[in-house]
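*Asks:* Here is a sequence together with a model predicted from it:
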Amino acid sequence: MLSISDFSILSRLTEDAFYICKLDPYKTPSVILDVNPSACCMLGYSREELIGKSTKEIVHPNLHNRLSSFFETLEEAVPKQYHSVHVCKGGKLLTVEVTAQLLTVQDEVYAFAICRDITPQIRSEQALYHLAYFDSRTNFPNQSWLQEKISSVFGCLQDERKLLFLAISFDNFYIVADAYGWKMANHVMEELMLQAQTCDTEIYLGQSERNEFLLVHPIQDEEEATNWAARLMKKLEKNNFSQTLLFRPRIIGGLYINSIVELDAFEKINSAIERSLTALHLARSSGKSQLCYHPQMVMDVLRRQHFYNLLRDAMDEKQFYLAYQPIFDINQKLVAAETLLRLNGPNGAISPAEFIPVVERTGMIHDLGEYVLQQAFQDFSSLYRQNLESPLILSINCSVHQLEHPKFYPYLLKLFSQHIIPPSQVKLELTETVMLNSAVHLEMIKKLKDLGVMIAIDDFGTGYASFTYLLDIRPDVIKIDQSFIRKLAQVDKPDRDNERIVASMLTLARQLGISTVAEGVETVPQLQWLQQHGCDYIQGYLLGKPMPFVEFEKVVKYSTSVSGSMESQENIL
């Protein structure tokens, strides 16, 4: 169990201000017990000056009641955010974003707060608005501005006219940029947009990509729209700078037409803009100067639907299967295996990176997750029945979406009751790239740990908030992402910064009592480096590729015969 001093040490790893405070009888932070160097730097106090100071001395007097109200709503171990104003030593005011939570440490509840200075963001609100709604190169309104403008102007009108959504591409933009530089290319783009804007009094213009802009114009019918767009594009190609810059811009257009009365919602306007861009992109790829949107253009949507059907059929026909990748301790003894979901499509293997996002987005992850759990338990039960002296750890990837499903935990309990695998021999790997701080996630993780199941953070170091995870989730294992391991022990071009980062991860995990697994170990120098720096476990093609369970059984038998017997495991993974 971590002590207050342990939290103080950990706080030095974050660049944000970090406070540990005692609570008064009303659950409001009273006295500051400790701070990190960032807090001292932010407020201009020394550490000695801040420790023992009342929290109300650094919070603006007008916000004392808000401070009390906020902490009264806090639940233990559930972080919440709010904005406050802190007073520096010299009286300067800082607007800060506070992330706070209550934690019990050695039977006493403390307030932990991470504070980030957001004063520059608040002061630059107008600049942020300009950044959000205007292009930084041409200063023309962008697509977001155009959507809101059209919605406000035409969204409530009962007008019999139609709206032409015209997406225009300055198609040889990059040729101009290569020949004359980016500044000249952006200037040409700006001039083209200015010319388009002067073609009619009722034109609404917005920039999309670097070489594309969007134009919305009321018209009477489709014939008028087509002719008007053709005239505009021809005019833009015959501009004043064509002769001086020795080129003529190639203009391509994509049209979408709809009646004003049908564009009665913001999402319909957004859809109209996207359809004009779809027509533009198809015109460019087919070598045409102008195309009008047609529903047949939405082939990408149909392809996605076809892919979904393929996955659905694969589930119904049990075409998914599991592969197992061995995990070894630092002395290269087999101790565990990670289950990896695989699928072969009509044209060969389909990458999990391709199908997992689809099954998560469509809700298929729950059925597929149950299949993975059931099959993995069934496979590993056969290993247990072979009376191995020291059973292997079963490591299963788990989507955060599964944690939210009400049937996930009962189904897991059912599997434990049906199979001889104890919870202590099962590890669930959660991917760090998904934010895992909701009350639902944390509650489920706590139930799993109480059951005896181990929790691992997969792809550690690549996700949202590694430091927060270590505090909130208290994982048993972190798996260092292969993007870090790949750069270790490079002979040609050593990456010392990357090596320092990995060494720091290993040191931090060791100090917190967390086991470490290096993913993607492919070379002997990488293995030797990890051995020298105290990594606990190794996974990668160097020692074992993913394989069907039948092949993995052979690896287990061979490993057992070589070692004589697999020694008793304690604190494995």
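*Replies:* Alright, I've got the coordinates.

*Asks:* okay, CA-based contacts and neighbour counts for the rest of this
*Replies:* OK.

*Asks:* mind checking the SS state of the residue most central in space within the chain?
*Replies:* Centroid-nearest residue in the chain: residue 433, 4.8 Å away (criterion: C-alpha atoms, centre = their mean). Using DSSP: H, G, I helix; E, B strand; the rest coil, the structure places residue 433 in coil.

*Asks:* any idea how far the closest residue to it other than its chain neighbours is from residue 509?
*Replies:* Ranked by C-alpha to C-alpha, 6 or more residues apart in numbering and with sequence neighbours excluded, the top spatial neighbour of residue 433 is residue 463, at 3.9 Å. For residue 463, the distance to residue 509 equals 17 Å [C-alpha to C-alpha, to the nearest Å].

*Asks:* With residue 337 instead?
*Replies:* 21 Å.

*Asks:* The two - which one has more neighbours?
*Replies:* residue 337 (23 against 19; other C-alpha atoms under 10 Å).

*Asks:* Residue 325 is in contact with the more buried one, correct?
*Replies:* Yes: the pair residue 337 / residue 325 is scored as a contact, 5.3 Å apart, by C-alpha atoms under 8 Å.

*Asks:* Tell me where the stretch 451-573 of the chain has strands.
*Replies:* 454-460, 477-480, 515-518, 537-538 (DSSP state E, counting those that start in this stretch).

*Asks:* Mind putting those into a markdown table with distance to residue 225 and mean neighbour count?
*Replies:* What follows is the strands of the stretch 451-573 of the chain, written out as a markdown table (distance: least, C-alpha to C-alpha, whole Å; neighbours: other C-alpha atoms under 10 Å):
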| stretch | distance to residue 225 | mean neighbour count |
| --- | --- | --- |
| strand 454-460 | 52 | 25 |
| strand 477-480 | 57 | 25 |
| strand 515-518 | 60 | 24 |
| strand 537-538 | 64 | 27 |
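
*Asks:* another one to put next to it:
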Amino acid sequence: MTGWTRQDIPRARSAVTEPVAAGMESFAQAWASAIIGTSYVPMTKAEVVDHLRGLTELLVEALLADTFRTSAAHEVGIRLVEAHFTGTETLDRTIQLMGDELLTELGRDTEPHLRSRIAALQGSLSAGYAQSLRERTLDEQEAIREAVLDARDHAEAALRASEARFRAVFAEAAIGMGISDTDGNILEVNQSLQDMLGYPASELRQRNLRSLMHPADAESVWGFYEQLLHGERDHFRVEKRFNRRDGEAVWTHLTISLVRDDDGQPAYQVAMVEDVTDRHLLQNRLRYQALHDPLTTLPNRALFLERLSKAFDGAAGTRIGLCYLDLDGFKVINDSLGHDIGDQLLVAVANRLDESVAGDGRLVARMGGDEFVILIEGSSGTQSIVDIADRVLYSLTGPIRIDGHELSVSASIGLVEREINGTTSADLMRDADITLYWAKADGKSRWALYDPERNAREVARFTLSATMPAALENDEFYVDYQPLVRLEDSKVLGVEALVRWQHPEFGRLAPDRFIELAEETGLIVPLGRWVLRQACRQARRWLDAFGDATPFVSVNLAVRQSRDPALVNDVKSILEEFALPPHLLQLELTESAIMGTADEPLEALRQLSGMGVRIAIDDFGTGYSNLAYLKHLPVHELKIAGSFMEGMRAADGADPVDAKIVSTLVSLAHALGLTVTAEGVETPSQAERLRKIGCDSGQGWLFARPGRPDQIEVLF
């Protein structure tokens, strides 16, 4: 026996299911078959299987863990080297087997997130393997270097034996070794170095070390070498590329040590060269896989962010541009035609993007899903990225044919272009994401350019939306009132309640700044209920003060309020709370809202009308009314939109078209038994024309601007 036991490998702590256990055993057997013979190890086949069984358990435990970590794979790579699995094919076969068979053996090959975990485990195992092998090699190199230096320090009596040992080490070493004088002239090389570089010893002895330097060597290599020649350092170690005699490149770990004479002066150089080409190519392959999208082969998010970060290292005044792109309607194609068609579509789009944008300083990357990004380094200004965005949109106009399907796809693009000074990569990404959202909101199949003013408005809008619930609790809202005046005798018939927001940061806000937000967030229902209570409370005070001369209060009702099942009960309870007669309350709905009202909300309006509450259609004439349907609605009043009043404002005569429209609307309302209020009345000539047309009442700045109750009640 070899002395190796199972206790060397820690067992997985968590239990596994029988299918997973069987898959692990099968994988361990396959793993052993794959790597036996690639390295010399002092184990029997059964011991190899047993050893790999323990490593398989570590890999599977990490793969299936709730919290994914790659450290176990790193440890597996180290333990392979510790067990002497150091052959050049051992790692390649292990990595390939993990990718091809591990998920299949476990019966989990249909789970995409495990596929990405496998890739991460492959990389971590390779890193652990490379680290352990490098440390092992460095230990060997250090031992050799100490043997070389030891030869100088031995007594004269032991010199011949020391030289014999060095010659044996030198000639038989698995790594390449060479000796040169202080001028770099090669004096001696071993067989390993000859095989590595493809030159015979006779030819290498005629060359100088400098002739072997690669033009792509880092400047630091030459700097270290000059320091060594001048005796400023005793050795240095670098990763370096050489060209073989046949022109092929060979990557090495190079260590050059200085041998001094008895006076301490530089006498010789000893070079130790390890061929790490396979390892270097593997690392390059793994890096490529880590930085490129496997589907489209485009750079992925990681490589894009790396390039973006480097772009900000440019000189002051350098400009940068970003196009953030999202495909319109991709989800529908992907869901209806299948993921295979969707993937092929993404590949086709990626090719078109790459072809249309190709150029120096430009990078096209896939961020994930159907999102792509284009980085333009050293852009010449806003127009340059606008031109690129136009080219991208044009490149996507033609149909894409996939498996008999002719697919059309468009894109929304967010554009940001600016100097790198005063901004960061995070700022650039955030603003590009914002503009992408704008492009989609503006209708898709277009680009949107970042606008600081629009962004400030959007931020303010978000702030209002976020602070609105607390504002209602903190009594930041209040109600102004504007009178509805009878045109015949200027008597105040009603007042409209208009909610305002006294924002602690933005000051006094009109309804157009927050009502839409309230509807989007659902706060319109409690806000509308609060306005209704305030209006009814004020109406009750006016009723106590003015008796029969009290005007009705008109409260706007949002669409979501009209569909609230509790609407009727809310109105009824509020009227009862303030003992307010129902005829002193009017509820206003927009034309589009009331015409699109379904049966349930319409029944609620009928109940309210039956209670005696007045119902009015606000902004009438701006929607698409079904006039036949109108006569069946529980409506008491039409309020004609202020846009029709503009043509009736001039003192020298009304616009005949607007006048005719208003006259027709008034006649229609009267024919249906409804009263009519004209909104936006600002001049006496307007009021007189409306009175002659037959309009019942008017509302506008001519009579009074919206104000507090004490400002309005003087008009009663």
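*Replies:* Looks like it arrived, so ask away. Note that the structure is predicted; figures quoted are calculated from it, not measured.

*Asks:* care to give me the TM-score?
*Replies:* Overlay of the two chains. TM-score (TM-score structural alignment, normalised by the length of the first structure): 0.51; 337 aligned residues with a C-alpha RMSD of 4.4 Å.

*Asks:* Is residue 205 of the first structure in a helix, a strand, or coil?
*Replies:* strand.

*Asks:* likewise residue 564 of the second structure?
*Replies:* Applying three-state DSSP: residue 564 of the second structure is coil.

*Asks:* For it, what is the corresponding residue in the first structure?
*Replies:* Using TM-score structural alignment as the criterion, residue 564 of the second structure maps onto residue 405 of the first structure.

*Asks:* I'd say that match and residue 365 touch.
*Replies:* No: contact criterion C-alpha under 8 Å: residue 405 of the first structure and residue 365 do not qualify, at 10.1 Å.

*Asks:* For residue 309 of the first structure, find the nearest of the strands of the stretch 451-573 of the first structure.
*Replies:* Residue 309 of the first structure lies closest to strand 454-460 among these, at 29.2 Å (C-alpha to C-alpha).

*Asks:* State the span of the second structure onto which that closest one is aligned.
*Replies:* Mapped onto the second structure using TM-score structural alignment, strand 454-460 of the first structure spans residues 614-620.

*Asks:* With the first structure overlaid, report how far the matching stretch is off on average.
*Replies:* The superposed stretch 614-620 of the second structure is, by mean C-alpha distance after the TM-score superposition for the first structure, a mean 0.5 Å from where its aligned residues fall in the first structure.

*Asks:* still on that earlier bit, okay, the aligned partner of the residue nearest to the centre of the first structure in the second structure and residue 464 of the second structure: tell me how far apart.
*Replies:* Using TM-score structural alignment as the criterion, residue 433 of the first structure maps onto residue 592 of the second structure. Using C-alpha to C-alpha, one gets 26 Å for the distance from residue 592 of the second structure to residue 464 of the second structure.

*Asks:* So for residue 405 and residue 365 of the first structure, which sits in the more crowded spot?
*Replies:* Neighbour totals were compared for residue 405 of the first structure and residue 365, and residue 365 leads with 20 against 11 (other C-alpha under 10 Å).

*Asks:* Next, the contact list for the more buried one, please.
*Replies:* Under the criterion of C-alpha atoms under 8 Å, 6 or more residues apart in numbering, the neighbours of residue 365 of the first structure are 356, 359, 399, 401, 402.

*Asks:* What residue in the second structure is paired with it?
*Replies:* Residue 365 of the first structure maps onto residue 524 in the second structure, by TM-score structural alignment.

*Asks:* Strands of the stretch 301-450 of the first structure, start to end?
*Replies:* Counting by DSSP E, counting those that start in this stretch, the strands of the stretch 301-450 of the first structure are 321-329, 334-342, 344-345, 348-349, 393-398, 426-431.

*Asks:* Which one of the ones you listed lies nearest to residue 100 of the first structure?
*Replies:* Nearest of the strands of the stretch 301-450 of the first structure (C-alpha to C-alpha): strand 426-431, 23.8 Å.

*Asks:* tally of neighbours for residue 461 of the first structure?
*Replies:* Neighbours around residue 461 of the first structure, by other C-alpha under 10 Å: 22.

*Asks:* Touching, it and residue 482? I think so.
*Replies:* No: shown here, residue 461 of the first structure and residue 482 do not form a contact pair, counting by C-alpha under 8 Å, at 9.9 Å.
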